[in-house]
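Build the 3D model from these lines:
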Amino acid sequence: MATILITNALTINEGTAIHQDLRIRDGRIDAIGGDLSGRGADRVVDAGGRVLLPGMIDDQVHFREPGLTHKGDIGSESRAAVAGGITTYMEMPNTAPATTTIDRLEEKHRIAGQTSYANYSFYLGGANDNIEIIKQLDPKQACGVKVFMGASTGNMLVDDPVALEQIFTHSPTIVATHCEDSPTIDENTGRFQAIHGEDIPIALHPAIRSEAACYQSTALAVELAGRCNTRLHVLHLSTARELGLLSSLPLEKKRITAEVCVHHLFFSGTDYRDKGNLIKCNPAIKTEEDRRQLLAALEKGTIDVVGTDHAPHTLAEKQQPYLKAPSGLPLVQHALVSLLEHVHTGALTLEQVAEKTAHSPAKLFDVRERGYLREGYWADLVLVDLEHPTVVDDQPVHYRCGWTPFAGHTFRSSVAATFVSGHLAYHDGRIDPDPAGQRLEFDR
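All right, here's what the predicted structure looks like:
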């Protein structure tokens, strides 16, 4: 592999911001220092004072392969990810067929080994009837075990209390949960159908996928984890109320951690008026107060990780009436620049962005030699320009679905370059045609 020298960068790493150079050799960070220009390189990238961060590790995406590839696949969605500064992703099991066996898990890894532009790992899906398979899982074979504790997409709802307790007790690795209470959602849906028939307004989505539905399910997950001594990771928090179930201790001292997604930090309930089904997702985007409290909890340490829950659907599917329109947003291409908006407003620092998008997910999932700017680590890097805006409508949309919920928006920052395992995967608006993603290794 080529030796690449990045000069004149403001490096953000482990709570520090330092102007220095960084050299990549054989895919890894070979040296970091004040002036490395005299040591030779095959290629020089002048950062020009722009910000160099460890690449974003997205702990929750849906890339739709196998079985749903009219919406996207591992190749198409990972291309969009590197264009957005995401160097690593962890993909969900609700494909067709669902990833509930070891053979299906390994088939996904095989596909990604040929087509993925970013580094990758996959969750094994929990089900009511696959506890013996979960017990057999090598903890180094998957990023985690995903449990849908509320109906979402597909048929992976785990609603048998005995099966839930068995998974929480016997999973050999982290259990990541989607927490919404299905009976509450069904009751809310029926109540609004009695009023509106089949023409329920999209603005009622957060009343259907309600705060109570989220809180009840998250409380159950936390109670189960405490009783079963489970390493639990609660995905996509959407309400302020759920924060009371969590701790603000340092990550190293937690057995229960949590994630928030970029869209729950960016949009609020008032946006349904203009965006409609384009921001319909599960759990629902809720109130402005919820959004503010989630952002504050991220800064405080109650929330440990920022992810995307990238979940593309075709525009035709989204244009159906509320009850038929699927939930999920395509997000990876603009996730990082949307998060950097909170740096511009002063709600977050660059150091906190690096912590929540790279350091913490690497630590939480025991990812080997990634997530930091450290000599000897893999060179997963993103160079961002805080002064050059991203006009979303002026950019090509790299998702197969061809649309973005951020249409019409201008972000104040942009992604200038993305390095995946030392490979310059994205630079100045161009995605390199050669996929260079690697399978994640775990120190477990």
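
Only C-alpha atoms from now on, for both contacts and neighbour counts.
Fine.

so how far is the helix or strand hosting residue 5 off the chain centroid?
For residue 5, the host element (DSSP states H and E) is strand 4-13. Relative to the centre of its chain, strand 4-13 is centred 25 Å away, using Cα atoms, centre = their mean, to the nearest Å.

ok, now stretch 422-438?
Distance, centroid of stretch 422-438 to centroid of chain: 20 Å (Cα atoms, centre = their mean).

thinking again about what came up before, neighbouring contacts of whichever helix or strand comes after the strand holding residue 5?
Sequence order places strand 16-25 as the next helix or strand after strand 4-13, per DSSP H and E. By Cα atoms under 8 Å, 6 or more residues apart in numbering, the residues outside strand 16-25 that reach it are 1-12, 29-36, 41, 49, 351, 379, 422.

here's the other one to compare against:
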Amino acid sequence: MNNVLIKNANIVNEGKILNGDVYIENGFFKEIAPQISAKSPNVQVFDAEGKYLLPGVIDDQVHFREPGLTHKATIETESRAAIAGGITSFIEMPNTNPQTTTIEKLEEKFEIASKTSYANYSFMFGGTNDNLEEILKVDSKNVAGLKLFLGSSTGNMLVDNPEVLEKIFSSTDLVISVHCEDEETIRNNTAIYKEKYGDDIPIELHPIIRSEEACYISSSNAVALAKKTGARLHVFHLSTAKELELFSNKIPLKDKKITAEVCIHHLWFSDEDYKEKGTLIKWNPAVKTSKDRDALFEALLNDKLDVIATDHAPHTKEEKDNVYTKAPSGGPLVQHALPAMLEFYHKDKISLEKIVEKMCHNPAILFQVEKRGYIKEGYCADAVLVDLNAPWTVNTDNIAYKCGWSPFEGTTFKSRITHTFVNGSLVYKNFKFYDVKNGQRLTFDR
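Model (predicted):
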């Protein structure tokens, strides 16, 4: 393994931006100082003058579709797209085919990733109404956490038995991550509009069908159950202003028992974009109003929302081009999440330090990821160099997703990810990928 020296970088880390050098040895940050000289002739030197060095992004919610749905994506293709977006670690969801609801199926995924992933990886174990025995076998030091679908599930992963839910919440010390939408509300709303429009329901009605009420009923129930049982709860992809009242910014993240995240699409798009984007921005939970979007952004800044994630969930363009009831929800985001957040920086909506806090530091704190998420001596050397003044436009020639499309197609970003390092190795540089599958299994300090 070549050792690496990054010179003259603006290092964004722990609430500060400092100019200096970073020396990487054997995959770890060895020294961070104002000036460092190359230690030996075989050191790879990068002059970062004018660029910003960020810790590698940790994305706590992705769907990479393997096994079983590999016509949409694979761990190899989407981890490759992730490193192009500065995401060096990911936590992948259990609703694959077969589902990740047994220890055997979980370990099969780890085996695939160990051979094919460009980025560091972990997986959520999936809960069902009848697999508590398997949940209790999960080793919390080696698995990111437990995922429960309290709405919008696939297969048999909807956990809708109140007694089972309480037993799960009471029995595990894993971080319980939840998708919150009330199925009964959604079914009733869908029936109303299906009677009027058939299958071709206007996409603009998506946030009316998957409504604020549906989100709030489910998330408030989950929060109440967590408070009752003392469970460690993390609510995925908040989409409404109303839900924010359920969360607090009164204590540090490391002490919180109930946390929440926001996803890129809920910060970027609003219901005004359905007319242009159609089903390409059909997500569950739905993209809602500009008022909701603004409230989510404010909550991100004031620390009611703890992390930024992608909920990367690709489908083929052909699948997305169907009528409303047949078009699947979800879209690809890992390649464009950090550039999108940097666009908000250019608009003076968020600082670089806050972006790093929410995308790098806080996921590491929340999931207790060992030795990642920071540029610190002794930590694994996951890092991203960013040029804030190198505009580029998203198009089919530079989209890395297997599905070949992006909801950002045609968007010009001012900032470019120029270099991505995973465990000290250069894996990506200016739209060029190196065939270095250097991802490692994440471990957790629990």
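
could you pull out the helices for the stretch 101-250 of structure 2?
Assigned by DSSP state H, counting those that start in this stretch, the stretch 101-250 of structure 2 shows helices spanning 103-116, 132-135, 162-171, 183-197, 206-209, 212-229.

Name the stretch among the ones you listed that sits most buried.
helix 206-209 (a mean of 21; mean count of other Cα atoms under 10 Å).

Tell me the mean distance between the strand holding residue 5 of structure 1 and structure 2 once they are aligned.
Superposed on structure 2, strand 4-13 of structure 1 shows a mean distance to its aligned partners of 0.5 Å (mean Cα distance after the TM-score superposition for structure 1).

In contact with residue 168 of structure 2, which residues?
Contacts of residue 168 of structure 2 by Cα under 8 Å, 6+ apart are residue 132.

ugh, wrong one, residue 434 of structure 1
117, 425.

swap in residue 273 of structure 1?
residue 203.

Counterpart of it over in structure 2?
Using TM-score structural alignment, the equivalent of residue 273 of structure 1 in structure 2 is residue 275.

quick one on the thing from earlier: of all the helices of the stretch 101-250 of structure 2, which one is nearest residue 385 of structure 2?
Smallest distance to residue 385 of structure 2 across those (Cα to Cα): 23.7 Å, for helix 103-116.

Look up the average distance of the closest one to its aligned counterpart in structure 1.
So helix 103-116 of structure 2 averages 0.5 Å relative to structure 1 (mean Cα distance after the TM-score superposition for structure 1).

Which neighbouring elements make contact with that helix?
Other helices and strands packing on helix 103-116 of structure 2, by 3 or more Cα pairs under 8 Å, 6 or more residues apart in numbering; DSSP states H and E, are helix 75-84, strand 120-126.

now with 10 Å?
helix 75-84, strand 120-126, helix 132-135 (3 or more Cα pairs under 10 Å, 6 or more residues apart in numbering; DSSP states H and E).

right, and those - which one's nearest residue 245 of structure 2?
Closest of these to residue 245 of structure 2 is strand 120-126, at 26.9 Å (criterion: Cα to Cα).

Hey, what's the angle from the closest one to helix 75-84? Just curious.
120 degrees (axes from the mean of the first three to the mean of the last three Cα atoms, to 10 degrees).
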